[in-house]
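Trainee: Below are the sequence and a predicted model for it; my questions follow.
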Amino acid sequence: MLSALSDLLWSKVLIALLVGIGIWFTFATRFVQFRYFGKMFGILTANHHEADGRHLSSFQALILSVAGRVGGGNIAGVAVAITLGGPGAIFWMWVVGLMGMATSFIECTLAQVYKTAEPDGAYRGGPAHYIERGLGSNWKWLAVIYSILLLVTFGIGFIALQSYAVATSLKDAFDIPLYYSGIGLALVVGLIIFGGVKRIAQVAEVLVPIMAGGYLLIAIVVLGLNFTEIPATLKLIVESAFGIGPVVGGGIGAAILMGVKRGLFSNEAGLGSAPNVAAVAYVPHPANQGVVQSFSVFIDTIILCTCTALIILMGTAYDPSLTDSSQGVALTQASLATHIGEWGRVFVSIAMLLFGFSTVLYNYYLGENSVSYLTTGRSNEFVMNGFRVVVICLCCLGAIMDLGTVFGFADLTMGLLALVNLIALALLFKTGKRVLGDYDRQLKSGNKVPTFHAEEFTDLNLDAESWPVADNSRKQP
């Protein structure tokens, strides 16, 4: 039953909604993801410590969201897409990634607009906050449902799944028993999560560039070794996407379905997970973080997923006649081994380990954000510490459990999570577009660092601590 409901949600309802909203937002924002593409790269050279000690910088929030987006979907997910949908699936993965950049821009901009300040000055936000503040208190029930789904999906289900992925990667690479890996992961994660979001961000700031950069570097080596084959491989991807040439995988229908589905799984645009992290950043204007978070979708789908696809398609391990979805990471490992030798298998296992570990930290923070929202106004420190203990136990148990049912349940709740978020985004799009319009106007007038003036948006039910209204009482008319 779980599988049937999940298939209905993901193969029909959500694909139509996610793609439709991505196209709508792209055109309605006048292709914001392309207009400000250059600005996305600017964050890499900006002052990474622009915030004070209580807040994350825009760069740290970007890195933390990349830690969550970049994971098994970039290695195993791409392999599954190619196996079931053929090389053309990658083209549709690109399309959904480019459209998803606009969706991510809007959801992360709204997360910044409606963020709230904690007693210690740190920020919290995300879909639950923009549903309640943006749509009004009558919609609080939907915000509560979203928070529960987020907690169950990412804070519980996906932590167990990622623990299993990390443990199996260590067993494949170094033959370490699963329960040893589970205990080790639990100890390391425990030391980090009790330090709060700042410590999580500090770890991610070191780990993510190493893991993503290392994977990108090995892909560049493979591209260099097969430089002359790149044009033909890209041509194969585009032709297969439109059914030109021999039928590979399940044909053009399967290419579109698998490309869209795996792309959405990988980059998470529209799911509402990334806005929980985007809200934490200290930025002068909400649209700044929208632009930055669009870049994380680009890193995930256009750069890293393409690297995996080229490694597979330019290798000799991929057999178009086989449509066994269980190949997954094994296909990526075997393909890399055809390029650089058997140590390529070990490299992929280590990459899966690092990607999985960073995703555990990201998933924990999403769960923490849900717990914080659901216990607002109460003494929630006891509950929060209880959740941290649960996470540590999940790291241990997830490594040795049969997670088939957990995966099916999390798949369904993630679909429902996306459905709730997309409804909210559609209803709040006018607000997101208005904030973007303010950002556009300031840049057009020559202001290189647009600033959000809360006094011009007093109708939006903003948090006064997060976006204080300027005192204009002394100004002459």
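Mentor: Alright, I've got the coordinates.

Trainee: okay, CA-based contacts and neighbour counts for the rest of this
Mentor: Noted.

Trainee: if I pick Gly38, what's in contact with it?
Mentor: For Gly38, the contact set (C-alpha atoms under 8 Å, 6 or more residues apart in numbering) is empty.

Trainee: so how far is the helix or strand hosting it off the chain centroid?
Mentor: Element membership for Gly38 (DSSP states H and E) is helix 37-42. Its chain's C-alpha centre and that of helix 37-42 lie 19 Å apart, by C-alpha atoms, centre = their mean, to the nearest Å.

Trainee: I'd like the next helix or strand past that helix.
Mentor: Helices and strands here follow DSSP H and E; after helix 37-42, the next one along the chain is helix 58-69.

Trainee: Which strands and helices lie in contact with the helix or strand just after that next one?
Mentor: Following helix 58-69 in sequence order, the next helix or strand is helix 72 (DSSP H and E). For helix 72, the packing partners by 3 or more C-alpha pairs under 8 Å, 6 or more residues apart in numbering; DSSP states H and E come out as helix 343-374.

Trainee: Can you give me the buried ones in the helix it packs on?
Mentor: 344-374 (16 or more other C-alpha atoms under 10 Å).

Trainee: How about stretch 446-455?
Mentor: Across stretch 446-455, burial judged by 16+ other C-alpha under 10 Å covers Pro450, Thr451, Phe452, Ala454.

Trainee: try this one next to it:
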Amino acid sequence: MESIADWLATWGDNLWTWIVLPVVAVLGVYLTVRSGVVQIRLIPEMFRTLTDKTPRDADGRPQSVSSFQAFTMSAASRVGTGNIAGVATAIAIGGPGAVFWMWLMAAIGAASAFAESSLAQLFKVRDSDGFRGGPAYYMARGLNARWMGVVFAVILIFCFPFAFSALQANTIALTSATAIETLSGIDASWLPFVIGLATAGLTALVVFGGVRRIADVTQVLVPVMALAYLLLGLGVVAVNIEQLPGAFVSIYTDAFGFNEVLGAALGQIILTGAKRGMFSNEAGLGSAPNAGAAAAVTHPVKQGLVQSLGVYFDTMIVCSITAFLVLVAVPIEQGGPSGIELTQLALETSLGSWTSIALAVVVFMLAFSSIIGNYYYGEASIEFISSRRWVLMVFRVLVVLAVLAGSVASAAVVWNAADAVMGVMALINLVAVALLSGLVFRLLRDYTRQRRDGLDPVFTRDLMPDVKGIACWEDADTVTGPIDLSTRRRQSAKHRDHLHGTRAAEPRR
């Protein structure tokens, strides 16, 4: 079994190093250039659209989850124990320079996140809870390749709601058991099973409540966990404030091999940082668009911008917290601690042993939120494959059982297999995004034109009459929901003028 795990790890590492990451980088640069650096140019728009009012239906109820709730659902999956353990491991292997390449990967990847989530919005469909969509949907409806969407959906279901959620549950069980044993002084081998039962029970309470309950949980849990971890990190930095300038210098000097740490070659530093950035923020993987498609917004570009902001939130804030608390607090040594042990050492060295309990609480929030986010990605994929209610119920039961099993199992083979297969999933998504990128640029031009005209952008499928497969976006009334008559007349007139101008300006595809 160990040899299988090693083979899978080697195969997966080679796939990511020599195929996936170069494709991600090239496509990210292409999208960045063609979009006019949308991921930086429209940062103010990201914050503006994050707080947009949610369009309502004829009964006055939200059409689906809000833009902010969709943001927190994707952040819940993105921000997991990898932000604590993975970043510390990247620094231990590649030195401080890996952090620079992690940041750069986020800046490039934010363009891919914008593209994939805009496409997910464009080709989303309605369900009983509001909207659903994602890469499988834009493959089927945008490329007319349902087989491609099914392959993608099956891989995603294996990777995220089953394998990765089981591993997050394993981390919860281990860290919580350690914290309890530290407090009580007992050595109880049964603790992981009990903790697993509790985690599985909490998971069941959330996932059987549907997408709106998931959104309600994540919109509270994600800001709380981010704030808690930010406070811990700031506490460490404050205690070691004199080391902060040196940490910044080491990040930039080591990034280009001028002062390589631990003998890491420049190529290893770049690859370590880039891979950690990709694994952490998931830009281009095709996972986050499943959450982005659930939002009720008035233009696809709005949620594309919000999901780009999610990449920055994950990498520039949460991952950077880990990077700085490690770099200012403990020396990086060859053969020394790495992963979550390195993060824990930095906390205990600076703030005391009580931080083992605090870290266990933070890890629980991070990991549990990832389980919830991973589940929703799987639900959107299950509903793409089959609309039968019993299939979804069986899926929910299996997810809860996977959480329980993951709490007590050693999952090296599952982890390595999921890692490798996720690379295939990323490649399938990136091919689809590249083929549909022309639609992304058309959406972006329409959005910026409406903003320039002083409008709150509204998209309807009349703006792209040549594009088949758009299920929603029927008309302005449907998209924006009921508002007062005078506002409706004013917006309709502006939108009609805009529509006529767009038809004249846009060539048919």
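Mentor: Great, that's in hand. Only a predicted model underlies this, so the values are computations on that prediction, with no experimental measurement involved.

Trainee: What about the buried residues of stretch 446-455 of structure 1, which are in helices?
Mentor: Using DSSP state H, no member of the buried residues of stretch 446-455 of structure 1 falls within helices.

Trainee: The one residue sitting closest to the centre of structure 1 and Ala309 of structure 1: what is the separation?
Mentor: Centroid check for structure 1 by C-alpha atoms, centre = their mean gives Arg69 as the closest residue, at 3.1 Å. Arg69 of structure 1 sits 17 Å away from Ala309 of structure 1, going by C-alpha to C-alpha, to the nearest Å.

Trainee: Please apply the same query to Asp120 of structure 1.
Mentor: Going from Asp120 of structure 1 to Ala309 of structure 1 by C-alpha to C-alpha gives 45 Å.

Trainee: go on, Leu110 of structure 1?
Mentor: Taken as C-alpha to C-alpha, the span from Leu110 of structure 1 to Ala309 of structure 1 is 33 Å.

Trainee: Show me which of these two is the more surrounded one.
Mentor: More neighbours surround Leu110 than the other of Leu110 of structure 1 and Ala309, with 32 against 26 (other C-alpha atoms under 10 Å).

Trainee: check contacts around that one.
Mentor: Taking C-alpha under 8 Å, 6+ apart, we find Leu110 of structure 1 in contact with Gly126, Tyr130, Pro286, Thr431, Gly432.

Trainee: what residue of structure 2 matches up with the last one?
Mentor: In this case it means Gly432 of structure 1. By TM-score structural alignment, Gly432 of structure 1 lines up with Val440 in structure 2.

Trainee: Can you tell me the element the closest residue to that match other than its chain neighbours falls in?
Mentor: Spatial nearest neighbour of Val440 of structure 2, excluding adjacent residues (C-alpha to C-alpha, 6 or more residues apart in numbering): Ala115 at 6.0 Å. In this assignment (DSSP H and E), Ala115 of structure 2 forms part of helix 97-122.

Trainee: okay, and the helix or strand Ile311 of structure 1 falls within goes to which residues in structure 2?
Mentor: Assigned by DSSP H and E, Ile311 of structure 1 belongs to helix 306-313. Aligned by TM-score structural alignment, helix 306-313 of structure 1 falls on residues 320-327 of structure 2.

Trainee: Which residues does stretch 12-21 of structure 1 contact?
Mentor: Val96, Met99, Gly100, Thr103, Val260, Lys261, Gly270, Gly415, Ala418, Leu419, Leu422, Ala426.

Trainee: which one of these sits closest to Ala160 of structure 1?
Mentor: Nearest to Ala160 of structure 1 among the contacts of stretch 12-21 of structure 1 is Gly415, at 18.1 Å by C-alpha to C-alpha.

Trainee: To which residue of structure 2 is the residue nearest to the centre of structure 1 aligned?
Mentor: Under TM-score structural alignment, Arg69 of structure 1 pairs with Arg78 in structure 2.

Trainee: how close does its match sit to Met464 of structure 2?
Mentor: From Arg78 of structure 2 to Met464 of structure 2 the distance is 32 Å (C-alpha to C-alpha).

Trainee: Next: Val424 of structure 2.
Mentor: Here the criterion is C-alpha to C-alpha. By it, Val424 of structure 2 lies 31 Å from Met464 of structure 2.

Trainee: Check Val224 of structure 2 too.
Mentor: If you measure Val224 of structure 2 against Met464 of structure 2 using C-alpha to C-alpha, the figure is 41 Å.

Trainee: ok, the corresponding residue of structure 1 for Ala367 of structure 2 - contacts?
Mentor: By TM-score structural alignment, Ala367 of structure 2 lines up with Gly356 in structure 1. By C-alpha under 8 Å, 6+ apart, the contact set of Gly356 of structure 1 is Gly71, Gly72, Gln162, Ser163, Ala165, Val166.

Trainee: cool, Val194 of structure 2 as well?
Mentor: Going by C-alpha under 8 Å, 6+ apart, Val194 of structure 2 touches no other residue.

Trainee: rewinding a little: what span of structure 1 is the helix holding Ala115 of structure 2 aligned with?
Mentor: Against structure 1, helix 97-122 of structure 2 falls on residues 88-113 (TM-score structural alignment).

Trainee: Residue in structure 2 paired with Phe457 of structure 1?
Mentor: Under the alignment by TM-score structural alignment, Phe457 of structure 1 pairs with Met464 in structure 2.

Trainee: show me the contacts for its match.
Mentor: For Met464 of structure 2, the contact set (C-alpha under 8 Å, 6+ apart) is empty.

Trainee: Tell me which stretches of the stretch 101-250 of structure 1 form strands.
Mentor: Taking DSSP state E, counting those that start in this stretch, the strands of the stretch 101-250 of structure 1 run over residues 116-117, 123-124.

Trainee: Name the residues of stretch 112-131 of structure 2 that are buried.
Mentor: Judged by neighbour count (16+ other C-alpha under 10 Å), stretch 112-131 of structure 2 contains these buried residues: 112-125, 130-131.

Trainee: quick revisit: for the contacts of Leu110 of structure 1, work out which two are farthest apart.
Mentor: Pairwise distances across the contacts of Leu110 of structure 1 (C-alpha to C-alpha) peak at 15.1 Å, for the pair Gly126 and Thr431.
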